[in-house]
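Novice: Below is the sequence, then the predicted model.
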Amino acid sequence: MDLDGVVVLGDRPVDGAPEALRRLREMGKTIRFVTNNASRRRDEVAALLTGIGVAAEPGEVLTSAAAAAQVLAERFAPGSRVLVVGAPALADEVTAAGLTVVTKADDDPVAVVQGYGPKVGWEHLAEACVAVRGGAQWIATNTDKTLPTPRGPLPGNGALVAALATALERQPDLVVGKPEPALFLAAARDAGAAGTLIVGDRLDTDIMGANRAAMDSLLVLTGVATAEAAQGATGTQRPTFVAKDLSGLFAVA
C-alpha cells in the first residue's frame, strides 16, 4: 500500500481510506505500507496513520529513507561520513545505520543521499553539488516529480534531484525507491504473503515498480494519476486494476 495520494494527503486521510483499511484488517488481510516519501521515520509514519484512524505499527512501514540508509551501510564502513540532503528523518535513518551525518562538502563525505524535505534549499543542493563533483557517490531515495497534497501536486524529491542533475550534468548513481522493485519485494517477504497486490496512485512509480516485481497492481485515482492517464497506460506502466478509490479493493481482494 502506497501512502501519499492513496491513504493520506499531507496529514489528512484520503476519503474512505480508514474505513477501507479497517475492513481489510477485519478480513484478515496482511498490510504493509511502502512509501517513497523520505521525510518521516517509520515510527512517525505509523503515528500519523494511527492518528487519522488507520491502525499501523512501525514494523508495517517501509520507507525509501530506511532503504537508502541500508544501502549506504552495505557500501561503506561504519562511521563513514554521509552528506544528507533532506528531512531530519533521513538523517536519523543514516545515523541509525551506523554512519556519520555531515552537512558540508568540506567534511569529505563518501556519499550524498538525497530525499524529500520541505526545507531543502539552494544551500543544501550547493553542498551536494560540490561533494558529488569531488567524488562522493550520489544516492537518491526516489525521483517522484510531485507530491500529492490537499492543495494539489507540489514539487517532490524528483524535482529537486532534477535541479541537482542539471547542475551536475548527470543522474544519481542509484535511485533506491519505486519504481525499483526492492521496496515491494522486501514488503512481500516481510509479510510472508503468498499473493501480493500493490496499491498506488502513480503509474511511473507504484505501477511500474509492481510490474518490475512481477506483482499485480491496483491504481487508485485519489492522487496523481487520472482516469485518462490510466486508460492510455501501456507496457510497464499498465496496472492490473483501476478504481476511483480504495473501495475498489473489495472487487479484487
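Specialist: Okay, I see it. Numbers count the residues shown, from 1 in each chain.

Novice: going forward, measure contacts and count neighbours with C-alpha atoms only.
Specialist: Will do.

Novice: what comes up buried for whatever helix or strand residue 131 lives in?
Specialist: Assigning secondary structure by DSSP states H and E places residue 131 in helix 122-133. Neighbour counts over helix 122-133 (16 or more other CA atoms under 10 Å) mark 124-125, 127-129, 131-132 as buried.

Novice: Can I get the residues you listed in TSV including distance to residue 187?
Specialist: As requested, these are arranged in TSV below (distance: CA to CA, whole Å):
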residue	distance to residue 187
124	32
125	31
127	34
128	31
129	33
131	33
132	31
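
Novice: which residues touch the residue nearest the centre of the chain?
Specialist: With distances taken as CA atoms, centre = their mean, the residue of the chain nearest its centroid is residue 36 (0.5 Å). Going by CA atoms under 8 Å, 6 or more residues apart in numbering, residue 36 touches 63-65, 141-142, 144, 177-178.

Novice: Comparison target below:
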Amino acid sequence: MSAHALPPVPLAAGLTEPPTAVHDVALLDLDGVVYVGPDAVPGVPEALATARRAGMRLGFVTNNAARTPQEVARHLTELGVPAGADDVITSSQAAATVVAQRLGAGARVLPVGGPGVAAALRAVGLTVVERAEDEPAAVVQGYGRDVGWAQLAEAVVAIRNGAHHVATNGDATIPSPRGPLPGNGAMVGVVSAVTGRVPLITGKPDPAMHAECVRRTGAHRPLVVGDRLDTDVEGGRRAGAASLLVLSGVTDPATLLAAGPHQRPDLLSADASGLLVPHPAVTAEGGGWRCGGWEARAVGEGGPLELRSAGPGGHEGPGDGLDGLRALCAAHWAQHPDDEVPAVVRAADSRAEAALLRWALRTG
C-alpha cells in the first residue's frame, strides 16, 4: 500500500530541516517545557540559546496564572533563558482582557489564585475586591500554590450571588519533580461542582493567547512547543500553527497514542532541543508504517498494534530514540483517523519489547 493511498497522518511528514530553519518564532509553553518546578529542564536553556543564534525568536505562552509576566521573565532569565515581560503571555492576562471587554473598566472582580491574577486584573483597569460581600461582577480563578478553602468559599458565595465565573485555564494537573500535581482545573472543578455553574475558560486551547503572542512577535510561521495535548497542541491547531510536542512534561506515550484528531502534534521530541534537529518522516510500506529502524502495523481489523525492529541492528535512528513511537502513532492514527482510542501494543521482537517497556505502553 502506498503512502498516497492512506489519509494524511500527523507526525508522518516529519521535517527535513531543523524547525529553526523553517519556523521564525517558537511559542513555548513553560511548565514541563522550559522548566519543571523551580528548575530548568536539563539542556533546554542551552538549546533555546542555540535556537536564538540560528535566528528563531521566542515567545512564552503559559496557562499558569500564578505569577506576573515580570516575575516569569525574571525566573526565565535566572534559568539562563533571557526574557522580558513583553515576551510573556499568561492566562491571567487573557482572562483579564476578556472580563474587561465584557464588563467594562472599573468593574468589580474577585481574584482567586496567585498574585498574577490580581495584577492582571488591575493592569486592565478592573477593580479588585477580596470578599463576596463586595458584590463582584465576576470571579476570575487561576492557579496559586496557596489557594485554599477560604478563597474557594468566597468564590462559591460570589458566584451563587450572580457573579460570572471565569477560569484562566482548565489544566487538571501541573508537572513537578514529584510527578503531576493538582492544577487550576482541579480547583475550578471544586467551585463548579458546588455552584452548578460551568465557567468560561479563557486560556489555552483558546487561540487568543497564541494569537496575541504572534501579534507581539510578528511571526509568519510560528511553531507551538508544549507538553500538553489538550492545551498546547489543540491550541496551536486552533490558532493555525504547527506544533511540537515534548515529552518532558505531563504527556506520556500512551496518552499521545490515544490522542483525538484535534490533539495530534506535527512533530515530536523528548524535549525542546527538538527545535535544533530534523524530524524523520514516517512512511507507509506494505500495510505498515516505518520510521528509521522501526515498523508498526495494525494486526487485523481493530486488532492491536505490533512494533518490530526493521532496520540494520534494529536501531532507533539518530537522535532521540523516538522513531518507534512515531511509527506507532502513524499506524494507530491511520486506523482511527477521527476517534480518540487507547492503543494496545505488542512487541514482535526483544528490541521492540524493551522499547515498549521504556515507554510504559500497554501490551496485548
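Specialist: Nice, thanks for sending it over. No experiment lies behind these values; they were computed from the predicted model shown.

Novice: which bit of the first structure covers stretch 184-198 of the second structure?
Specialist: Mapped onto the first structure using TM-score structural alignment, stretch 184-198 of the second structure spans residues 157-171.

Novice: how distant is the matching stretch from the center of its chain?
Specialist: 18 Å (CA atoms, centre = their mean, to the nearest Å).

Novice: Pull out the buried positions in that stretch.
Specialist: Under the neighbour-count criterion of 16+ other CA under 10 Å, stretch 157-171 of the first structure has 157-162, 164 buried.

Novice: Stretch 114-125 of the second structure now?
Specialist: By 16+ other CA under 10 Å, the buried positions in stretch 114-125 of the second structure come out as 114-121, 124-125.

Novice: quick one: the residue lying farthest from the centre of the second structure and residue 239 of the second structure, what's the gap?
Specialist: For the second structure, the largest distance from the centre (CA atoms, centre = their mean) belongs to residue 133, which lies 37.1 Å off. Applying CA to CA, to the nearest Å, the value for residue 133 of the second structure to residue 239 of the second structure is 39 Å.

Novice: Residue 326 of the second structure too?
Specialist: Separation of residue 326 of the second structure from residue 239 of the second structure (CA to CA): 24 Å.

Novice: who has more neighbours, these two?
Specialist: In terms of neighbours (other CA atoms under 10 Å), residue 326 is the more surrounded of residue 326 of the second structure and residue 239; the figures are 29 against 19.

Novice: Wasn't that one part of a strand?
Specialist: No. Residue 326 of the second structure is assigned helix when assessed by DSSP: H, G, I helix; E, B strand; the rest coil, not a strand.

Novice: how about it, what's its partner in the first structure?
Specialist: For residue 326 of the second structure, there is no aligned residue in the first structure (criterion: TM-score structural alignment).

Novice: In the first structure, what residue spans correspond to helices?
Specialist: Secondary structure of the first structure (DSSP state H): helices at 17-26, 42-51, 64-75, 88-96, 122-133, 157-168, 182-191, 208-212, 227-232, 249-252.

Novice: Including distance to residue 219 of the first structure, could these go into CSV?
Specialist: As requested, the helices of the first structure are arranged in CSV below (distance: least, CA to CA, whole Å):
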stretch, distance to residue 219 of the first structure
helix 17-26, 14
helix 42-51, 20
helix 64-75, 20
helix 88-96, 28
helix 122-133, 33
helix 157-168, 21
helix 182-191, 15
helix 208-212, 11
helix 227-232, 8
helix 249-252, 10
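
Novice: any idea how far residue 234 of the second structure lies from residue 156 of the second structure?
Specialist: Using CA to CA, residue 234 of the second structure is found at 30 Å from residue 156 of the second structure.

Novice: same thing with residue 176 of the second structure?
Specialist: Going from residue 176 of the second structure to residue 156 of the second structure by CA to CA gives 28 Å.

Novice: For the match of stretch 184-198 of the second structure, give me every contacting residue.
Specialist: With CA under 8 Å, 6+ apart as the test, stretch 157-171 of the first structure has contacts from 114-117, 125, 129, 133, 140, 142-146, 172.
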